[in-house]
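Engineer: Take this sequence and fold it.
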Amino acid sequence: MYLTDKNKGLTKAEVESRIKENKINRAVEDQFKSNWQIIAENTFTYFNLIFAILAFLLIIVQSYHDLTFLPVIIANTVIGIVQEIRAKQVLSKLNVMNEAEVEVIRDGKPDSLPIDQLVLDDLVILKSGDQVPADARVVAGEARVNESLLTGEADEITKQVGDELMSGSFLVSGEVKVQLEKVGKDSYIAKLTLEAKAMDTSEQSEMVRSINRLIKWVGILIIPLGIALFTQNYFLNHLPLQTSITSMEAAIIGMIPEGLYLLTTVALALAAMRLARRQVMLHNMKSVETLARVDTLCVDKTGTITEPVMAVDKIVPTAGVKNEALETLLQTYARNMPMENTTMKAIKERYSIGKGEKADNIIPFTSVNKYSAVVFKDFSLISGAPEMVLRDQFENFSREIEPLTDVGYRVLVFVKYPKPLKDVTDKLEGKVEVLGYICLNNPIRKEAKNTFTYFAKQGVDIKVISGDNPKTVSRVANQAGIKNADRYIDAQTIGENEYINAVKKYTVFGRVKPDQKKKLIQAMKTTGRTVAMTGDGVNDILAMKEADCSIAMASGNSAAVQAAQVVLLDSDFARMPKIVNEGRQVVNNIERSASLFLVKNIFSLLLTFIALIAAVTYPLRPSQITLISAFTIGIPSFFLALETNHRQIRGKFIPNILARAIPGGVTDMLAVGVLMLTSELLHLDHQDVATTATMLLIAVGLLVLYHISKPMNTYRVGVILASLAGLIFSIAFLHKLFVLQMISFKAVFLLIVLFFAEVAIFGWLSKIAEGIREILIKYSQTGSKTTVAELKEAYRKGIDR
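Structural biologist: Below is the predicted model:
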């Protein structure tokens, strides 16, 4: 460690020397991928390799018509690369603009720098709320530090000159000057910053996790099935090499959801970009989907329901204390206390003017003690939470305090303690002399009532978790229009095994300590709730990390902002409905699009098994699969994914898409299976069967497209008509490209019969699938308590839909 001057810090030359030696506080890896990484990850994929092999085989057998899938694959890859790079650029600009900064001393002058521009041996000044940017040692001052991000324990530790500070911890109170000892890859911050900014892969949203699982299993199946089909066609059925390969490839292409993952990535990227333009930064794009599924939103009173600013509205002296005397003592108290939090800032703004005796010592506020004090030779002046300061005396003064809290004030008691406190660990003992009460308030945010009304209509429960008096919080919550705001509890009365019952019964939780916030979130998740947590202070971080989705106000401290998945850059809580709606649009539209993709995959998989079992040839060609995919899946999916869709999400991702996809896939399989069987009896040639099968699949594709687009509107009708027009044009003018021909009279007759059968079968299967989906939703909501009658009712509702 280089011993810099405690007042001057490093010189410019010393800083440049450390930069050249790469002793910079920069993480080993960045949150964002490089452009080349994005290009490589989108290009060199498993399925792109499969498509490359399939294309090579078609070129070998000179079946060039069947290479029509290649432009689609190339377009998918290019679109994915462009959209991901654009999203990265937008988000990285926001990230730089809102990067955490700390105060550093260089050449004897203070300056504010982003934490990744600090170098080894820098002198840094840290204040209450600051996150320690790198491993350091205290060279001046004293502070209380929370190391919960490192140890998981919420205990606050006093750090004095010579003590070590670990990166990732944060200051709860006090101010210190530190010298950085380990930076960059040698520091814990390289790991902690990444963990705070981005979810781990195990924390992926349900939708992305389900799609990954789906693609994984498809990837495993296609290789053995492809080999089996080719072996049967070429060696057992003795078909020509070209026919064997094209038949096998049509089946494999039909099983690959080639555009699904791309569509999901693009939809999430576009949502992140739209939110960025609305001053909302996502540390991970997938968090927007998680927030869309949230059914419980936990908020703090200050900064969320109310404005983050606080002001002293009035002071109320107790009996026997004159107002002038109380103000004089408050001036003495305010003059000595540092401006360490918003409460102290409000007190100092009103009472710092005037003279007062200089204190011998200062006891900073901590979230554990919930009071602060200035210490003189024979006594201490204390202000803080009445319950914590008065203790056994609280009942004697509750009649004076309750009328103040009932009108919404945050009340601090101001007392004279007959002993000089030594430090924050020195417990209050005996009685105190109550001098008066400091009445503070935060104005209700103008947009708060509309925001909470929106969430109530959407079925999202609001839980208010605050360190303030529960009565005060309850009244403020009621003024903001929060449902059941009159159900409140003092968190100090909750037993260790009573948290689950408490979260079920109460809406407002007051006097909550940091570790209790985490326990409340855990209890809500235990009851099956999807929980979002908003916060702006260091005392919120444990709960934010525990929640399914965390939202921070940019006006809060840097540690909370770094820990959150979603950051409101303008600290405007009214943006929350827009964020939820963005997530719903992504999930609803991807669910709809995924259903279209799966119809083809289910059909092709089932028909492949039938072909293998019955030892018959797969009837379609790759170019025909491409035609069906383009106009009944790919193109409509892309445009439907752009549509505004804020419908409330019901059920789980996989059951939802299967309920829509299985009827279409099974209908396709039955129709084409019957066609293959009857073709032998009617003596239809292979081209007749292929063209007729293509027409049947197009018909079912349009039926599925219509079904999942209900209720219809102008936009959806336009998408369906455009797809139909594209199909008619391709069949009429590009029939040679897609290997389509005029079919015989017998094939036309069979096509008409099977079409009407398809309509009936698809309608019947869709009703059954929707009924089963309603049963699953009902069961997931009520679990084992669901009665047979309720299940029958859920099924009936599904059938009626």
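Engineer: From now on I want contacts and neighbour counts done on CA atoms only, so please keep to that.
Structural biologist: OK.
Engineer: burial of the nearest residue to residue 644 once chain neighbours are set aside, as a residue count?
Structural biologist: In this structure, residue 644 finds its nearest non-sequential neighbour in residue 585, 6.1 Å apart by CA to CA, 6 or more residues apart in numbering. Residue 585 has 26 neighbouring residues, counting by other CA atoms under 10 Å.
Engineer: ok, residue 585 to residue 450 distance?
Structural biologist: Computed as CA to CA, to the nearest Å, the residue 585 to residue 450 distance reads 21 Å.
Engineer: Over to residue 121?
Structural biologist: From residue 121 across to residue 450, the span is 50 Å (CA to CA).
Engineer: Who has more neighbours out of the two?
Structural biologist: It is residue 121, of residue 121 and residue 450, that has more neighbours when counted by other CA under 10 Å, with 24 against 14.
Engineer: Let's see this one next, to set against the first:
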Amino acid sequence: VSEIVNTSRGKKPSSSNARNVIKELTQNGISEPADFFRQLPSFQVAYHRSGGRFEHASTMRYFSCKKLRYLWCDETKKFTKLHGLDVEVPSPAIHHAKGLSVYEQSIRRLIYGSNEIFIPLRGVLTLLFLEVLNPFYVFQIFSVVLWFCYEYYYYAVVIILMSAFGITLSIIQTQRNQRALYSTVKSNDSAVVIRDTLESETIETRFLVPGDVLEIPSNGCTMQCDAVLLSGNCILDESMLTGESVPVTKTPLPLKRDLIYNRKEHARHTLFCGTRVIQTRYIGSEKVLVKVLNTGNITAKGGLIRSILYPPPVDYKFEKDSYKFITVLGFVAFCGFVYTLYTKISRSVGVIKIIVESLDLITIAVPPALPAAMTVGRMYAQKRLKRNNIYCISPRAINVSGSIDCVCFDKTGTLTEDGLDMWGVLPKDSTNSFQIPLKDIGRLPMSDHLLFGMVTCHSITFVNGEMRGDPLDLKIFESTGWILEEANVSDETKYDMLFPTIVKPPRGDSRDDLNLELDVAYDNSNDIGIVREFSFTSALQRMSVITRKVSDNHFNVYVKGSPEMISSLCLAESIPEDFQTQLGFYAQQGYRIIAIAYKQLDKKLNYSKVQKIAREKVESELKFLGFVILENRLKTDTEEVIESLNAANIRSVMVTGDNLLTAASVAHDCGMLLDNQSLVTITAHPEKGNSSRFFLSYDISGQRQLTQSDIINDNDHRVVISPSDEKLKNGGGNYALMTESNSISSSIDTCTITTQLSGGAYEKEDHAHRITIEADQVGDHLAKQIACGSFRFALTGKTWSIVNEHFPELVPTITTYGTVFARMSPDQKQQLITQLQTLGYYVAMCGDGANDCGALKAAHTGISLSEAESSVASPFTSKNPTIACVPSVIREGRAALVTSFGIFKFMAAYSLVQFASVVILYSIDSNLTDWEYLYIDLFIISVVAFFFGKTSSYDGPLVKQTPSNSLISLAPLLSLALHMMVAIGIQLAGWYHVQAQPWFEPFNYTTDRELNDHGCYENYTIFSISCYQYLILAIVFSKGAPYRKSIFSNYGFIISILVNTALAIMLTLYPPHWLMEAFELVMPPEEEGFRFRLYLVAYGFINFLLSLFIEKVLVDEIAFKRLRYRWHNAAKSRRKYLMVQQRFLRDIQAPSDFKTVYGWSNEKYDY
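Structural biologist: So this is what the prediction gives:
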């Protein structure tokens, strides 16, 4: 906890004196506020708590954690997070545009710090120190020191070189990641601030503090702080935060006494740090001013960087289990250590020899080469990914990707191409029926109101000579061929103009061009002026414009939006009878459908009245004109990839910042939502008269299976009534959405449906979260749908936040069954990832924007399709911008996980086998010789481990069964235990077999110890058998399909096995004389003992057959595939989502329980 204390007394310095001091200090290279205040007679620190007023204090206690500061509050006796001007600040306080003096700016900077996002760059020595502190490497250092004491130099040097190689690679990669993030975040700029004297001054942006008033330059800039717009308009590119490349227009914050600024509610008035101001617009000579809300680490960009630097901890389960397993091996080593001490002391062995050999037993039981072997396996996987243009900056993440059972996708730029493509239009004729669809927009009559709506109802504007706007608006307008012209003034002054935009028909032929060149007047009777625009909002699902044709003496209104909303605003007689049929037909094919309507305003309305008319009056009693049909094309690989993930039982989730309806359509198209699944849209609503109370409505949409549907608007509430199949239709059943008690009647063909709906059937203390549908057949049908899992949830980020805050008990169910999460902010994306992980999913996130950074970092596996900011936060980056990389990463991850398991089991088993060999030999005070150790460790184990991981991933389809990711589970533990029993049993069999031979002479530890000789018949037997066992273990632990290719495709591995097998047989049967001397082998007599040599080879073959049976039958088939599920208990499983699903299905089957949780009964369906 730090304290800033004022130790001087006196008058507050004047602004001019303070400026002079700062100028002098800056020229001398000093720019910190503390240095400035040392030369002032007095100072106080300033900070904001609430209300827009800054409190001053001579002493302030605070601490910093994860780049955020927490201040001590004497009133609450708590530390509270330091805020800028974005918390509980009324609009008048923000609009107080008086700037800050240099002194006030400086004392605020004492608390808020420099307006910089600092990325710490750790040096090589620091990284080396942190890397070496890994428990494995600490043990390696201990082992190497011991080996040098034991004069076991060769293998020690090999281990040092392998470990140095792994540590060097890790440090190089970490430094690259640090520099990449630093270069992404580092930004130096200047800004024009308005002082308290209303003078302008240019300063470096790092000196900005909350409360500063800035002037935004007309040519734009990159925002270095969060600020709220006070005057003028700004057009921003917010792709860095939202991922959407659509320019956003920001308007000034309204000046209202009762308006309290809220960052989310007033986002359209806020310029966020990291976003780029493309252009400003102002009235006359008025400046575009903003007030700084947040600086440094508490800005929007600061939050993004914090999510990269401090992500939620990823559960590297394999690594955790490996530490536990090493602990078990350590316990085994300790038992061997105690046994060795006892046997050596009982034989009066020298103290030094006892200590060295006892400690050496620990290095045998716990393999020091394990980290190097694991590193080599991941290195091969990394190289294979690189060949597929997938770059990995965190090899640890490769193993984790093998456990992935849920993949979250961004939509735009990830699943789909950027933008929409025009398909055509479906106009309505004079008989109130739909015409045939027109794909050529040029065939629309020049006097058609549908055409006029397409060319005027948009928010397109010119920025630096280029048309910019929503991609949907641009695509529709460009398809018409019309020309957009704005008033002949500079872009910056196009603010709140009365008549700024005109649209003109396309020029028909070369005569129009000639007339234009000759300045000959052309017929402008079809030119249309856009007088007023009502912007699109997702809540209203529409936008509208008021226009006037040059040749007309009245104004027209054109409204564009979702078909459901537009139809509810139209006169009933203007809606074609087959409206729902046509809508359902195109919706089923996944098209994006936009409806357009219009009406003629009263001729008495003039320009000034048009500017004041209320939106509600404009957008009413409309006449329906037709549909505009667009398609958001999926990327070429999207459907195939989603299908492969579905086949592998890997859940796919869409988490996007885009519109919910668009996201739902894409989810249907790409296969995330299957044809037999209904989408249940959850929407949170505040209660009337009490905005702090909420309830949830569930819109059950089975549009892909509907035969009919009807949409009614009753008291501004949308009600969807849809028979789901013929049985329900004949029985009068329906699905319905309602927010409060109403009686709805609708006629569909010859079937009349009358349904009572009421809200608040389930009451909590503060909230109600379902509606009641009194329709037995609907309830029964939907219950069956839910029971068989044929539904999925969809919701927006706004609803997600409300559910998390007010309905936390529903979060697990919604997260488990949710498929479409739309309008999600970067923070909400990260929250969803974390929630999925909490439920036990292993989550991958695939995205292409900076707004995905937090989610990419939080996920177990982050895959970026961009080389920009998101690649810094993501372990994987694909050069191919399609989701085809996802199965590749999962496939390689599964192969790497199986490889890691195999290598770990192999190294552990090798250690235990060698441990058993040494303990057996220690019983007669013998041991393996130095060259035997070296041959086993270097030529068998190291060579086999090096090639072990080279087996490529399986190139067939992904299978449903994910490989085991837990070392502390039935299959791996049973595997190791059985193999060890067989290995030790075979060694003991050979041990007693050799002692029963007539030519056998027992080892005399008293005589041979003086000669420092370990060679004996027992040594030869144990060494020969163990050589076969190491190779056998390598073969049985090297798994093939369905996660890796056959080991026969790994030529290096096969050759190393064959060569070592040949060497082992040679050493058993006929070793050369020089090898016999080097290995100190005491061979059985050639005539009498040759049969025993053959027995040793037979022992190896028997061991191979037994080990193969254990691994392939007992472990893989019985323990892993059968007993694993038979003994599985969902209640105790770490995969909590299984329990959520189980409880949900149980509640449906037990009506009394389900009624308690979800409101179900035999008489009505509450949801």
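Engineer: Could you get me the TM-score between them?
Structural biologist: Here the superposed chains carry a TM-score of 0.73, computed using TM-score structural alignment, normalised by the length of structure 1; 741 aligned residues with a CA RMSD of 5.7 Å.
Engineer: Can you give me the buried ones in the lengthiest strand in structure 2?
Structural biologist: Among the segments of structure 2 that qualify as a strand by DSSP state E, the longest is strand 690-701. Neighbour-count burial for strand 690-701 of structure 2, with 16 or more other CA atoms under 10 Å as criterion, is recorded at 693, 694, 695, 696, 697, 698, 699, 700, 701.
Engineer: swap in stretch 295-307 of structure 1?
Structural biologist: Buried residues in stretch 295-307 of structure 1, counting neighbours by 16+ other CA under 10 Å, are found at 295-307.
Engineer: ok, back up a step: now render the buried residues of strand 690-701 of structure 2 as CSV, adding distance to residue 292 of structure 2.
Structural biologist: Putting the buried residues of strand 690-701 of structure 2 into CSV (distance: CA to CA, whole Å) gives the following:
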residue, distance to residue 292 of structure 2
693, 33
694, 33
695, 36
696, 37
697, 39
698, 40
699, 41
700, 44
701, 45
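Engineer: which two in those residues are spaced the farthest apart?
Structural biologist: Maximum pairwise distance in the buried residues of strand 690-701 of structure 2, criterion CA to CA, is 25.9 Å, between 693 and 701.
Engineer: And the helices in the stretch 851-1000 of structure 2?
Structural biologist: Under the criterion DSSP state H, counting those that start in this stretch, the stretch 851-1000 of structure 2 contains helices at 853-858, 869-873, 885-922, 930-934, 943-948, 970-995.
Engineer: Those helices into a markdown table, with extra columns for distance to residue 451 of structure 2?
Structural biologist: A markdown table is the format used below for those (distance: least, CA to CA, whole Å):
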| stretch | distance to residue 451 of structure 2 |
| --- | --- |
| helix 853-858 | 42 |
| helix 869-873 | 41 |
| helix 885-922 | 42 |
| helix 930-934 | 85 |
| helix 943-948 | 67 |
| helix 970-995 | 68 |
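Engineer: that older thread, could you dump the buried residues of stretch 295-307 of structure 1 into TSV with distance to residue 93 of structure 1 added?
Structural biologist: Formatted as TSV, the buried residues of stretch 295-307 of structure 1 follow (distance: CA to CA, whole Å):
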residue	distance to residue 93 of structure 1
295	31
296	31
297	29
298	29
299	28
300	29
301	31
302	29
303	26
304	26
305	29
306	30
307	28
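Engineer: Residue 646 of structure 1 matches what in structure 2?
Structural biologist: Alignment note (TM-score structural alignment): residue 646 of structure 1 maps to residue 954 of structure 2.
Engineer: how many neighbours does its match have?
Structural biologist: 18.
Engineer: Surely it and residue 895 touch.
Structural biologist: Yes. Counting by CA atoms under 8 Å, residue 895 is a contact partner of residue 954 of structure 2 at 7.3 Å.
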